[in-house]
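1. 3D model of this:
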Amino acid sequence: MGNYILYHQQQQGWGSKIIKQLAKAIRLNFPEKKGYSERNLTYMCQFARSYPLNVLQSFIDTDARLSVPTIQNVTNEVLKLNDKQFTQELTAQIQSTVCQPLEITQEVPAQFQDVEKTVSAIYRMGIREIEKVFLTSPVSKINWASQMAILDSSLPLGISYWYMKQSVEMGWSSNVLKIQIETNLYSRQISNNKVNNFTATLPAPQSDLANYLLKDPYIFDLAGTKEKADERDIEEQLVKHVTRYLLEMGNGFAFVARQKHFQVGNSDFYADLILYSIPLHAYIVVELKATPFKPEYAGQLNFYINVVDDKLRGENDNKTIGLLLCKGKDEVVAQYALTGYDQPIGISDYQLSKAIPENLKSALPSIEEVEEELTSFLDKDKNP
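-> Alright, predicted model coming up:
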């Protein structure tokens, strides 16, 4: 539909009002059809303009090269898409097909009274070829609401492609996709430097996959948590909202246990959280610290990895991985702290997001209003 409108804007000189006329014509002639509002038709044009044939084909080619994703090759492919020049015009694409360009002289409402004629007209413009490539590309795998979220974000082409792929693989709804874009998941998972020893302690390609799945920082929505939350408070909230927690962890993580008890010698130990990663086929031991990273934290986590390896790991499981979540870290200190450990450990920051419900936002004062009130109060205090 977007290509149909763009084509006639170029060939027939259709003006900006055509979208409004089309929306009205569809509403009058096909009242049972939904999703063809003026706003949606505008998005369809934006969609068609964003993903012409050569872009769709580049997505397909990129998809084939990323069958085993790693930080490096994902970054390379995203940058390649961002830098690539896509200059082929829509009209040139349509006219380069075996079909001849269409001459339409009827008024818009009259065109829509004959569905078969309209559809065949679109096909004669070469839309069949566009549709064929479209259905093979990753763009066709996510729903329309998610497409609008990506179009609204104005992301570079390569990063848009990455979010599409993630949305399909993770099964995100459009609302979840919006949150991931707003919290800059691409930077947290791909472009940020990560502190771990996976390359030295895990075989390839498991080390690459573990590094790819790790985020820094993690962002947990924990409304209701105290401002200065300790480890137990955070654990309580993470377990209470386990679905959202696993969503932030990534695809294929299963919850195993919280405060898992292990008796080692004559002593009792409790691991904060234990997950299982299906893509890695490995247990993940998560230790939560409500303070910035300290070198001794790595030693404690290394101990728990050894215990889980001995007590839980089966013969078909890969090496257990440790994830240390701290309230900040010095990356140089953290990297030094991992040197010498044989067990795979990743160290990431975490942030606690306390989103304000939409229905309360309007009732709360803005930052500017608070500052103005404080200034007024201080002035009165100085000049009673």
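
2. C-alpha from now on. contacts and neighbour counts both.
-> OK.

3. state the helix or strand in which residue 211 lies.
-> According to DSSP states H and E, residue 211 maps onto helix 206-213.

4. for residue 235, which residues are in contact?
-> 258, 272-273, 288 (CA atoms under 8 Å, 6 or more residues apart in numbering).

5. with residue 138 instead?
-> Residue 138 makes contact with 59-60, 63, 161, 164-165 under the criterion CA under 8 Å, 6+ apart.

6. what's the neighbour count on the closest residue in space to residue 257 that isn't next to it in sequence?
-> Counting by CA to CA, 6 or more residues apart in numbering, residue 257 lies nearest to residue 274, which is 5.2 Å off, once chain neighbours are set aside. A count of nearby residues for residue 274, using other CA atoms under 10 Å, gives 20.

7. second input sequence below; structure requested for side-by-side comparison:
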Amino acid sequence: MSSEITQHHEYKSWAEFISNKIKLAQTKVAFKVNAEMLTLYWEIGNSILEKQNQNGWGSKVIDLLASDLAKIFPENSGFSVRNLKYMRTFAEAYPQFPIVQVPLAQSKNEFVQVALAQITWYHHISLLAKVKDTTERAFYIAETAKNEWSRDVMLLQIQSKLYERDGKALNNFENTLPDYQSDLAKSIFKDPYNFDFLMLSRKAKEVEIENLLTQKITDFLLELGKGFAFVGRQYKVEVDDTDYKIDLLFYHTVLHAYVVIELKAGEFLPEYVSKLNFYISAIDDKLKTPTDEPTIGLLLCASKSNVKVEYTMRGLTKPLGVASYELEQLVKENIDKLNDNNEEE
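-> Here you go, the predicted model:
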């Protein structure tokens, strides 16, 4: 009887419903615990700041406090001198706790509030050490929470200067997509994309880049951002009895649209856009369903002239963006390290 129940569709749906309820409850508990811990740490850090300002106590008071707390809480290592200093820095950085308020993009009069409890204390420690600008930190807090990044992944995104690249790809979305899609599409595409994880020189051929991107699809998806689902490489579409192959095809689960990506190993040329426009039309005709939004194209070149890109995109009716990508920085760093090691030897 039990085996029959487990195979029943209604039971499977019900079991999934229960498991999702449990996961949601666990997430809420974890969020509440994290929020309470951050509140405690902020209050301790703020109290240290107040006492130092009011009484003129120097840094030695933190040493004394850490020693006393170690005696009272011998099994808790969270109140070390180092951690207490982090708490003071945390309170100093976020006087408006439990939120950080930063200007809305492109506006000096409108503000957005970002909840600090979205990420863990260990994320905050690293973020405070690596990023000094409050608006930039708020960006990484929101992106870390949205994408569920570990601390190491967040640090990689900081190292790759995601804040400076996010939403910077040249595009015609404002003229080719409805308002509700345009802003979202703009925010998704970057410039430049960082392909340093491929460990290639800038002279790499397109096919070599494609091969490694698909071999390291996890890293590539991380660089693209949340929402991209890989459909295929050299994806074949037939148009008028002729087979054409799209370099990379994705589906974006938030935009609800196919994304055609074309890779070029050299500098941007206007004719590349014509080819990408052709592929977008083919996917719209052959693959897109009535429930999908218009297909979007992304052209990635090793380098580009923004003026040439803007001229080329004038008058186009298909939504597309053009961005460059970087390959050589990590290779250069490794060569420099290798040379340094050789000199030491």
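
8. so where in structure 2 does the helix holding residue 211 of structure 1 end up aligned?
-> Aligning helix 206-213 of structure 1 against structure 2 (TM-score structural alignment) gives residues 181-188.

9. which position in structure 2 aligns with the residue nearest to residue 257 of structure 1?
-> Matched to structure 2 by TM-score structural alignment, residue 274 of structure 1 sits across from residue 249.

10. that's a helix at its match, yeah?
-> No: under DSSP: H, G, I helix; E, B strand; the rest coil, residue 249 of structure 2 sits outside any helix and is assigned strand.

11. roughly how far apart are it and residue 257 of structure 2?
-> 11 Å (CA to CA, to the nearest Å).

12. go on, residue 55 of structure 2?
-> Residue 55 of structure 2 sits 61 Å away from residue 257 of structure 2, going by CA to CA.

13. tell me which of those two has more neighbours.
-> Of the pair residue 55 of structure 2 and residue 257, residue 257 is the one with more neighbours under other CA under 10 Å, namely 20 against 8.

14. ok, of the contacts of residue 235 of structure 1, which one's closest to residue 17 of structure 1?
-> Nearest to residue 17 of structure 1 out of these is residue 288 (CA to CA; 57.0 Å).

15. contacts only, for that closest one.
-> 231, 234-235, 272, 324-326.

16. which residue packs closest to the counterpart of residue 43 of structure 1 in structure 2, ignoring adjacent ones?
-> When structure 2 is aligned by TM-score structural alignment, residue 43 of structure 1 is paired with residue 86. Nearest non-adjacent residue to residue 86 of structure 2, counting by CA to CA, 6+ apart: residue 125, 6.8 Å away.

17. what's that neighbour aligned with over in structure 1?
-> Looks like residue 125 of structure 2 aligns to residue 148 there (TM-score structural alignment).

18. number of residues surrounding its match?
-> Residue 148 of structure 1, neighbours per other CA under 10 Å, totals 17.

19. related to what we said a few turns ago, state the pair within the contacts of residue 138 of structure 1 that is farthest apart.
-> Top of the distance list for the contacts of residue 138 of structure 1 (CA to CA): 60 and 164, 12.4 Å.

20. the two: which is more packed in?
-> Taking neighbours as other CA under 10 Å, residue 60 of structure 1 and residue 164 compare with residue 164 leading, 23 against 17.

21. check contacts around that one.
-> Residue 164 of structure 1 makes contacts with 138-139, 142, as judged by CA under 8 Å, 6+ apart.

22. that older thread, next structured bit after the helix holding residue 211 of structure 1?
-> Counting by DSSP H and E, what follows helix 206-213 of structure 1 is strand 218-221.

23. end to end, how far does stretch 187-200 of structure 2 reach?
-> With CA to CA as the measure, the first residue of stretch 187-200 of structure 2 is 27 Å from its last.

24. next one: it to chain centre, how far?
-> 11 Å (CA atoms, centre = their mean, to the nearest Å).

25. ok so, going back, filter the contacts of residue 288 of structure 1 to the buried ones?
-> For the contacts of residue 288 of structure 1, a burial check counting by 16 or more other CA atoms under 10 Å picks out 234-235, 272, 324-326.

26. looking at those, which are in helices?
-> Cross-referencing these against helices under DSSP state H gives 234-235.

27. check contacts around the alignment partner in structure 1 of residue 63 of structure 2.
-> Counting by TM-score structural alignment, residue 63 of structure 2 corresponds to residue 20 in structure 1. Neighbour list for residue 20 of structure 1: residue 38 [criterion: CA under 8 Å, 6+ apart].

28. just the strands in the stretch 201-350 of structure 1 please.
-> Using DSSP state E, counting those that start in this stretch, the strands of the stretch 201-350 of structure 1 run over residues 218-221, 253-264, 267-277, 282-288, 321-326, 345-353.
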